[in-house]
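K.L.:
Here you go, sequence then predicted model.
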Amino acid sequence: MTYCVAMRLDAGLVFLSDSRTNAGVDQVSTARKMQVYEHPGERMMVLMTAGNLSISQSVRELLSSHTGASGYTLWTAPDMYEAARIVGEVVRLVHARDAKALSEFGIDFNVSMIFGGQIKGTPCRLFQVYSAGNFIESHSEATYFQIGEAKYGKPIIDRVITPSTPLDEAAKCALISMDSTLRSNISVGLPLDLLVYEDGALAVTQFATIDDNNQYFRMIRNTWGQQLKTIFEGIAAPVWNAAPDTTGNVLSSAATRSQPMRAALPPTMAPGSQPAAPLQTLAQQFRDGQQ
């Protein structure tokens, strides 16, 4: 498994990926999930992958030289939409070649990708590509994509990121998102690849490989946890069993629906009832003709 996140902002693009691969508890290794396709001054594109590593590597290997049905390659596509179509075609090509054989061994064709960048004369664009080769594009109300173990790192992005977020702030948010995922899931691991692209640069603007010794990421990991604990401790505890007119941090009060929904006790267990005779006793009474 893996975790990758990318953000499309007014100022450019942010990409972040981990490098953990896992084929079982005793087969954990490292492989880079981010591939850059760059022709400085003309185009800059990034592909991040999650899922089956052999499928991802096959897609990356074919993508550099594949000519799409439109006659374009990744290096000649006139815009990012056409480039995304080429990525989808390559995914379907690998599926046609390998899916049946994989299925015979009980292996699903499982791959997901984030693809984004900019081609000269066109805007920055960001896409998520699925196993079927189809894709969707980010927009102002959904300005980021995640693949892999996305759930742990999603809340901070939802609360912080908007199209107007500066690139450095977005990079910080992406790293906090990754730290939350690393803390909660062992299938995601260091080192990380972080790429920040400034709109109009048509070349990689900033790139960093982040490992355990990276000073900034170590600061993120320590400070974020401490700040969360401080904020948590600063929130007032709830007030229980308050009167209906009480103001403040009331969690429960003497009002309608103030009790949990309880299942009714069986009649033989109700207060004052006689305990039921054991089944063996009833059977013996039946045999003796007493019932």
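P.N.:
Thanks, I have it.
K.L.:
contacts and neighbour counts: CA atoms only from here.
P.N.:
Fine.
K.L.:
Break down the stretch 51-200 of the chain into its helices, ranges please.
P.N.:
For the stretch 51-200 of the chain, the helices defined by DSSP state H, counting those that start in this stretch cover 53-63, 80-104, 154-160, 167-184.
K.L.:
buried stuff in the shortest one?
P.N.:
Of the residues in helix 154-160, those with enough neighbours to count as buried (16 or more other Cα atoms under 10 Å) are 154, 157.
K.L.:
And here is the other one:
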Amino acid sequence: MTYCIGMRLDRGLLFMSDTRTSAGVDNFAVSKKMFSWSVPGERMITILTAGNLATTQALISLLEERSVSEEERNPGILRQPTMFQVARLVGATLKEVITNSSPSGQTSDDQFGASIIVGGQIKGGKPTVFMIYPEGNFIEITDDTPFFQIGETKYGKPILVRAYDGKMDFAEAIKLLLVSFDSTVKSNLSVGLPFDLLVYENDSFACDRTKRVNADDAIYQQIATGWSDALRDAFQLLPSYSL
């Protein structure tokens, strides 16, 4: 399992993913789940992956290969005119990978399934985020749904729903994401550090604001400890319920 978030703010986009791919009593594996492409001054595209690791790695390999050898292959991710067309390409490629993995063609309920978040901006268009399903179809972020989650979503969603504000700055939004991820890590062994973070400012067309948050990150530790303490304090302030 995994946990990934793509979020839209008034100022830009935020992406965060964990890196755990397996978790057992004595077996922990780490793998990157965030991938980015950029053409300075023209486009920035980021993909987050969740699901079967062989499927997601094949997806990223195909997208990268077709971007490098564009003359001999179908138009690559760096040739699409809009983010909508990028989402269509990623969806079609994901469906191709899943179908080729099994003669019967797998769906979201099958072992080869995967879910994808793709977001970014292409010059002439607005920054946006899409969530892509194993069948290749997708939905776009809206004002009513300003963030997408994939993977182990339930533990980290309550804080996002309660605290999200599109007007918040990047620092506040990163704090919100870290609380959401910390809540998930504490609730599910299959999600774990380090976390990969990317901040995209509107019209910058660059993916140079990235960071890997490790377990010993001082600010993350302060946020995680502070959030736990704040929850305990808030609980004590609530009225008791007697029968």
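P.N.:
Cool, the structure landed. Not measured: the values here are computed from a predicted model.
K.L.:
Now the TM-score, please.
P.N.:
Put the two chains on top of each other and the TM-score (TM-score structural alignment, normalised by the length of the second structure) is 0.91; 236 aligned residues with a Cα RMSD of 2.1 Å.
K.L.:
returning to what we had before: please convert the helices of the stretch 51-200 of the first structure to TSV, extending it with distance to residue 130 of the first structure.
P.N.:
Output for the helices of the stretch 51-200 of the first structure, formatted as TSV (distance: least, Cα to Cα, whole Å):
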stretch	distance to residue 130 of the first structure
helix 53-63	12
helix 80-104	8
helix 154-160	19
helix 167-184	22
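K.L.:
Now do the helix or strand harbouring residue 228 of the second structure: which elements does it pack against?
P.N.:
Residue 228 of the second structure belongs to helix 218-237 when assigned by DSSP states H and E. Contact here means 3 or more Cα pairs under 8 Å, 6 or more residues apart in numbering; DSSP states H and E; on that basis helix 218-237 of the second structure packs against helix 170-187.
K.L.:
For the helix it packs on, grab the matching residue range in the first structure.
P.N.:
Mapped onto the first structure using TM-score structural alignment, helix 170-187 of the second structure covers residues 167-184.
K.L.:
Now for the residue nearest to residue 11 of the first structure when sequence neighbours are not counted, how many residues are close by?
P.N.:
Nearest residue to residue 11 of the first structure, sequence neighbours excluded (Cα to Cα, 6 or more residues apart in numbering): residue 199, at 5.6 Å. Applying other Cα atoms under 10 Å, we find 18 other residues in the vicinity of residue 199 of the first structure.
K.L.:
sorry, back to before: show me the one of the helices of the stretch 51-200 of the first structure that comes nearest residue 112 of the first structure.
P.N.:
Evaluated over those, closeness to residue 112 of the first structure peaks at helix 53-63, with 8.4 Å, by Cα to Cα.
K.L.:
Run a quick check on residue 194 of the first structure versus residue 16, I expect a contact.
P.N.:
Yes. Using Cα atoms under 8 Å, residue 194 of the first structure is in contact with residue 16, at 4.5 Å.
K.L.:
returning to that earlier point: how about the residue nearest to residue 11 of the first structure, what's its partner in the second structure?
P.N.:
By TM-score structural alignment, residue 199 of the first structure lines up with residue 202.
K.L.:
again, but for residue 229 of the first structure
P.N.:
By TM-score structural alignment, residue 229 of the first structure lines up with residue 232.
K.L.:
and the gap between that match and residue 168 of the second structure?
P.N.:
25 Å (Cα to Cα, to the nearest Å).
K.L.:
Which one's more surrounded, the two?
P.N.:
Legend: neighbour count by other Cα under 10 Å for residue 232 of the second structure and residue 168, higher for residue 168 (14 against 11).
K.L.:
Make sure the more buried one is actually in contact with residue 9.
P.N.:
Yes. Between residue 168 of the second structure and residue 9 there is a contact under Cα under 8 Å: 7.3 Å.
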